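>>> Provide a 3D model corresponding to the input given below.
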Amino acid sequence: MPLHFATISMPERVSLKFASCSRMASNAARRAEWRRQRRGNFQALGVAVGEFRVFLKEYGVVGLALGVIIGGKAGELVTAIVEGLLMPVIGLFLPGGEWQEWVVGEFKVGIVLAALINFIVVAYFVFFVSKRLLRESSVVKK
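Down below sits the predicted model:
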């Protein structure tokens, strides 16, 4: 049954008021302590983020990650170009596409030849793009 303020006598009202004030004060103190702890956590997080940024810049991790990502996608692109454009041209000179299945004794020469062509095209593509993108003025020599 809820208490109605009008049914409480004056001394009881005063004691309830002070009890609620002390509860409010303890809640406020708890909230203030919680805020101080949170602020410390955020400051520690800020220090960690700052150190992480320095690490990324100092060791060139971002450039490495971008290189790996772009290199992987460039490899897929070059593989598609080799399989979609270059191999059909080779197939014109060696009809039937059976050259990839050439075998000398136990050695599968055709597979190695196809991988070699793919590697040469990927290496040239990476060399060409890196030479265009990383000009002499943008590369810092140590």
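
>>> please make it C-alpha for all contacts and neighbour counts, starting now.
OK.

>>> could I get the full set of helices for this structure?
Ranges of helices in the chain, per DSSP state H, are 10-59, 61-81, 87-93, 109-133.

>>> could you also give me the structure for this second sequence? I'd like to compare it with the first:
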Amino acid sequence: MAGKQGMNAEFKKFISRGNVIDMAVGIIVGTAFKEIVNSLVKEILMPLIGLFLGGVSFVDLKIVIAEATEQTSEVAIMYGNFIQKIIDFLIIAFVVFMMVRTINRIRERIEAKKRAEAEEAPPAPTPKDIILLTEIRDLLQQQ
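Down below sits the predicted model:
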């Protein structure tokens, strides 16, 4: 039983670490973000791209290898789905890039502001005990 309690304590320690919690939050937010981006791609961008291509839907693009018969279904290479996935990936990658770029720029501005404030701030006054020790040192050097 002692081993089980030790494992429980170890698991609690592991799960309460900041990086594990951050990772869980990232996964949850990432999943929700994926749904938003998928909706953007499938419901807004792809119809516009299809319109520019003459009403073609990428999902419908295929090469039929064997026609459907009464006993078998159609055998086809669905290259349109592949194209769709590539476009989805590129749009998602671009959106993530723009988010990271924006976050990095904001972070750089905050750090630059902190550096500027640190340069403008007067130095902290010397503590009294340091002043006293400096005076004692100087007096001892004079003797």
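
>>> now what about the TM-score between them?
Overlay of the two chains. TM-score (TM-score structural alignment, normalised by the length of structure 1): 0.51; 91 aligned residues with a Cα RMSD of 3.2 Å.

>>> quick revisit: of all the helices of structure 1, which lies closest to Q100 of structure 1?
Q100 of structure 1 lies closest to helix 109-133 among the helices of structure 1, at 3.7 Å (Cα to Cα).

>>> format the helices of structure 1 as CSV; extra columns: mean neighbour count and distance to W99 of structure 1.
Shown next, in CSV, are the helices of structure 1 (neighbours: other Cα atoms under 10 Å; distance: least, Cα to Cα, whole Å):
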stretch, mean neighbour count, distance to W99 of structure 1
helix 10-59, 12, 46
helix 61-81, 14, 18
helix 87-93, 13, 8
helix 109-133, 14, 6
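
>>> nearest to E101 of structure 1, of those?
Nearest of the helices of structure 1 (Cα to Cα): helix 109-133, 5.1 Å.

>>> quick one: map G50 of structure 2 onto structure 1.
Residue correspondence, TM-score structural alignment: G50 of structure 2 in this structure matches G91 in structure 1.

>>> how about L140 of structure 2?
By TM-score structural alignment, L140 of structure 2 lines up with nothing at all.

>>> show me what contacts L140 of structure 2?
When the contact criterion is Cα atoms under 8 Å, 6 or more residues apart in numbering, L140 of structure 2 has no partners at all.

>>> neighbours around the residue nearest to the match of G50 of structure 2 when sequence neighbours are not counted, how many?
Take G91 of structure 1 and drop its neighbours on the chain: the residue closest to it by Cα to Cα, 6 or more residues apart in numbering is G97, 5.5 Å away. Using other Cα atoms under 10 Å, G97 of structure 1 has 13 other residues around it.

>>> how much space between G97 of structure 1 and Y124 of structure 1?
As judged by Cα to Cα, to the nearest Å, G97 of structure 1 and Y124 of structure 1 stand 24 Å apart.

>>> ditto for G50 of structure 1
Distance from G50 of structure 1 to Y124 of structure 1, by Cα to Cα: 39 Å.

>>> please apply the same query to R39 of structure 1.
Per Cα to Cα, R39 of structure 1 is found 53 Å from Y124 of structure 1.

>>> again, but for K57 of structure 1
For K57 of structure 1, the distance to Y124 of structure 1 equals 29 Å [Cα to Cα].

>>> now S130 of structure 1
Relative to Y124 of structure 1, S130 of structure 1 is positioned 10 Å away (Cα to Cα).
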